[in-house]
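Visitor: I would like the atomic coordinates for the input below:
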Amino acid sequence: MKAPRPKASRTRRLRRIRQIFGPGFIAGAADDDPSGIATYAQAGAAYGYMLGWTMLLTWPLAAAVQEICGRIGRSTRAGLAETIRRRCPSPVLRLVVLLLFIANIINLGADLGAMGSAMSLIGGGPPHPWVIVFALASTLLETFVDYQRYARLLRWMTLALLAYAATAFVVHVSWGSVLRGLVVPAMPGSGAWMLVAAIFGTTISPYLFFWQASQEAEEAGLASAGDAEPGPDWQVRRIRLDSWLGMLFSNVIAIFIIVTTAATLNVAGTTQIDTAAQAAEALRPLAGDFAFALFAVGIIGTGMLAIPVLAGSAAYAVSEAFGWRTGLAQSAGRAKAFYGVIAAAGLLGVLVHFSSIDPMRALLWSAVVNGFVAAPLIALVIWLGSDSEAMNGQPIPRRLQLLGGAACLVMVGVAIMTTVSWIAPTAR
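Guide: Here you go, the predicted structure:
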């Protein structure tokens, strides 16, 4: 008779399985925030299934970059901004952090607005009070809930994205057209390049680079201060699985969003979607109350996941750039400046929502700017990850250098084609 497995061994095995769904998986899920949902919904509404191939292309590229960032954080025990500060001139660091902070604030404003509108659609009443409630709740949770509990909460929040998978199966979908859109790259016309740039910019997002690197560094610090952590080989495999599964989950959900809106809105002739909440509202008469409810609830759930990642990545970047005490594992009393940036980001996001700025127009431009900024930032990340001295003797392998380089070249190509599409009509 086989002896029962010791309880400690089972607990350790379960803990390792949970670790696979760590910072990379949370980053991937947060990538499908309400503003990303709006971008993918616009792609499906405007062009049907034609742009599905962008999700197939961006998966390995985004996953490779996230893996590099995770390995930088784990090997250096420092976030991305801190690593840049150690190895690069100050102007480079300031420019990167400034662009990240501005894009994150705009993103926060759009996400909060979409969540407020979704809550208004579900429960009635004006959206503005809900915007304040969501911003305040997210800030308080991120500031005062124990880090380990909060990390587990974020993992469970990723399940909100399954609402979009469910929605795709309650509408009539031409799966043959879906497959063709995935494997046959097509461009509807030069006017679609700005939307493609927004898709790439919102899928391969710089704020996710900073979040994953800083989270890995923080978890490495906690592990070294407590029980002996698994060896470096296990950590490399875990980061790889975490990053690739996280971005796979993100892109599969994005495909379901494109599929749902293509099968309903595009077919019905509704080709212009400005917000995620508008997409949910437009679904109601075409796909029924159940699909509408799933889509709207998904907006709120993904927003509650994305807001702390957006505010947190901004806080990590700013605090590391200035050398402040940093980390969600720190108490609010010990890291006042870090949590102050989180609170300021939430407040500024609310102000963006209440301002005269068109949040979705600003968001589209921020996604495009992210697409332009991502290329040099990816090049910088590859350089840092390949530096054996910076990586404490654990540089990234050739495989990641090549995939990261491909991501950089693709982002450059998209930026060039987007610029050409702007110039060409003006020239005519």
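
Visitor: make it CA atoms for all contacts and neighbour counts henceforth
Guide: Noted.

Visitor: gap between Glu82 and Phe209?
Guide: Separation of Glu82 from Phe209 (C-alpha to C-alpha, to the nearest Å): 13 Å.

Visitor: Common neighbours of these two, please.
Guide: Residues touching both Glu82 and Phe209 by C-alpha atoms under 8 Å, 6 or more residues apart in numbering: none at all.

Visitor: For Arg74, the count of nearby residues, please.
Guide: 27 (other C-alpha atoms under 10 Å).

Visitor: what about it, helix or strand, and which?
Guide: Element membership for Arg74, per DSSP states H and E: helix 53-76.

Visitor: After that helix, which helix or strand is next?
Guide: With DSSP H and E, the next secondary element past helix 53-76 is helix 80-87.

Visitor: C-terminal to the strand or helix carrying Ala375, what's the next element?
Guide: Taking DSSP H and E as the definition, one finds Ala375 inside helix 359-386. Remark: after helix 359-386, the chain's next helix or strand is helix 398-427, criterion DSSP H and E.

Visitor: Just the angle for that next one relative to helix 53-76, thanks.
Guide: With axes from the mean of the first three to the mean of the last three C-alpha atoms, to 10 degrees applied, the angle from helix 398-427 to helix 53-76 works out at 130 degrees.

Visitor: helices or strands next to the helix holding Arg74 in the packing?
Guide: Helices and strands touching helix 53-76, as assessed by 3 or more C-alpha pairs under 8 Å, 6 or more residues apart in numbering; DSSP states H and E, comprise helix 23-30, helix 80-87, helix 175-183, helix 193-203, helix 206-225, helix 232-261, helix 359-386, helix 398-427.

Visitor: same thing but at 7 Å, please
Guide: Applying 3 or more C-alpha pairs under 7 Å, 6 or more residues apart in numbering; DSSP states H and E, one finds that helix 53-76 makes contact with helix 175-183, helix 206-225, helix 232-261, helix 398-427.

Visitor: let's see this one next to it:
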Amino acid sequence: MTTDTRTGGRARTPAPRRGLLRLLGPAFVAAVAYVDPGNVAANLTAGAGYGYLLLWVLVAANAMAVLVQYLSAKLSVVSGRTMPELLRERLGTPARLAYWGQAELVAVATDLAEVIGGAVALNLLFGTPLLVGGLITGAASLLLLTLHNRVGVRWFEAAVVALLLVVVAGFVSGVVLAPPDPGEAAAGLVPRFAGPETVLLAASMLGATVMPHAIYLHSAMARDHHGAVEAASTRRVLRATRVDVAAALVVAGVVNISMLLLAASALRGVEGTDTLEGAHAAVLGSLGGGAALLFAIGLLASGLASTSVGAYAGSVIMQGLLRVDVPLLVRRLVTLVPALVCLAVGVDPTRALVVSQVVLSFGIPFALVPLVRLTGDRSLMGEHVNRRGTRVAAAAAVTLVVALNAALLHLTLLG
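Guide: Coordinates of the predicted model:
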């Protein structure tokens, strides 16, 4: 047994040789964060209101997400620690508490979107009151988290991936039934805006796609999935990680783009499509009951899977930054209560979803900048430190996020 300073003194033992499929999984769990109800609200609102105009935002955000999620997983595979743990070691107490505060706000915004989405889906499927639906969504996520704690990470991954497949079926089927216009879709790949509202939607779509909590989560999932990795095995695991991330985010990207294409082709100009309920009614009227049922089922699976993943990310952040192990039920309630309050007081669910994604967009730089710096630290990453091309791409991603948020602030708050 040897001691590796990269793991804070913990022994790292050789990982058994495993087939490629056994090395896959963490990225698919993280990818659930990219197809949550906030994505549904933002993408449908953008497509129904502005057609294919903002398709380029989804393509750019998904490309950015591939880079970000790979760096997150690489960080933990090489160092043996999660990103929050590494930040705790490098930040003083005031900075660490401030950083945790913004991360906690991001976790609340994340859960707001996911619980509200699950509640709306239950209302569409069964007529369940929104508040009751929020409670059911929270309870279901608690059961999934219990599965992770008691049965193990592999079963948790399997359950989440199964829900992800339901989400894929629920939303991609709509595009099959209502194919988009190829010429207009191609025109949507040209970057442009059409007023302040489209900037708000773009920031919402970016926040819903490159989600801050997924960055923290993926570093923990990769560590839990792969366990201790011997230096000689690191390259092999990183190769598998690249495949894992690319495959998972292709799936997430297809779902997101399908949402916008569906709204642009079948819901554009239809009155009331600025809400999830209205979009469901429009799908029902345009494509029939089967498509509407798949839409609602996909939304429900999205809410159940993503709220479980979000709550797990919250515990990773708190444990890593503060070294505080909070009981599962308490951790679940911390971020669940604000969502339930919104449902109880009658806040418009879809608007709350879109605004929550804007909050997430503002949280992205706080996760992305440290990630880029940590993976660019040769003393931590050794031979796996980011190369020049990766550093340039990461800097471009950070610049895009900051610029979009600055434009959003100017146009919607000061303009």
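
Visitor: What does the superposition give as a TM-score?
Guide: Here the TM-score for the pair of chains, by TM-score structural alignment, normalised by the length of the second structure, is 0.87; 396 aligned residues with a C-alpha RMSD of 2.5 Å.

Visitor: picking that back up, show me which of Glu82 and Phe209 of the first structure is the more surrounded one.
Guide: Per other C-alpha under 10 Å, whichever of Glu82 of the first structure and Phe209 has more neighbours is Phe209, with 28 against 24.

Visitor: residue in the second structure matching the more buried one?
Guide: By TM-score structural alignment, Phe209 of the first structure lines up with Ile215 in the second structure.

Visitor: and the gap between that match and Met83 of the second structure?
Guide: From Ile215 of the second structure to Met83 of the second structure the distance is 8 Å (C-alpha to C-alpha).

Visitor: Look up how far Gln215 of the first structure lies from the alignment partner in the first structure of Arg373 of the second structure.
Guide: If you follow Arg373 of the second structure across to the first structure using TM-score structural alignment, you land on Trp383. Relative to Gln215 of the first structure, Trp383 of the first structure is positioned 20 Å away (C-alpha to C-alpha).

Visitor: related to what we said a few turns ago, out of the helices and strands packed on helix 53-76 of the first structure, which comes closest to Asn107 of the first structure?
Guide: helix 206-225 (10.4 Å; C-alpha to C-alpha).

Visitor: and Phe127 of the second structure, how many neighbours?
Guide: No, residue 127 of the second structure isn't Phe; it's Gly. When neighbours are defined as other C-alpha under 10 Å, Gly127 of the second structure has 12 of them.

Visitor: Translate it into the numbering of the first structure.
Guide: So Gly127 of the second structure corresponds to Gly124, using TM-score structural alignment.

Visitor: Would you reformat the helices and strands packed on helix 53-76 of the first structure as CSV and include distance to Ala118 of the first structure?
Guide: Formatted as CSV, these follow (distance: least, C-alpha to C-alpha, whole Å):
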stretch, distance to Ala118 of the first structure
helix 175-183, 27
helix 206-225, 24
helix 232-261, 16
helix 398-427, 31
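
Visitor: and Gly70 of the first structure, which of these is closest to it?
Guide: Smallest distance to Gly70 of the first structure across these (C-alpha to C-alpha): 4.7 Å, for helix 206-225.

Visitor: helices or strands up against that closest one?
Guide: If you count contacts as 3+ C-alpha pairs under 7 Å, 6+ apart, helix 206-225 of the first structure packs onto helix 23-30, helix 53-76, helix 80-87, helix 289-322.

Visitor: Of those helices, flag the one that's most buried.
Guide: Neighbour counts (mean count of other C-alpha atoms under 10 Å) averaged over each of these peak at helix 23-30, with a mean of 29.

Visitor: The second structure: matching residues for that one?
Guide: Under TM-score structural alignment, the alignment places helix 23-30 of the first structure onto residues 26-33 of the second structure.

Visitor: what's next to that stretch, contact-wise?
Guide: With C-alpha atoms under 7 Å, 6 or more residues apart in numbering as the test, stretch 26-33 of the second structure has contacts from 157, 160-161, 164, 211, 214, 217-218, 221-222, 225, 244-245, 248-249, 252, 305-306.

Visitor: Same question for stretch 231-247 of the first structure: list its buried residues.
Guide: Gln235, Val236, Arg238, Ile239, Arg240, Leu241, Asp242, Ser243, Trp244, Leu245, Gly246, Met247 (16 or more other C-alpha atoms under 10 Å).
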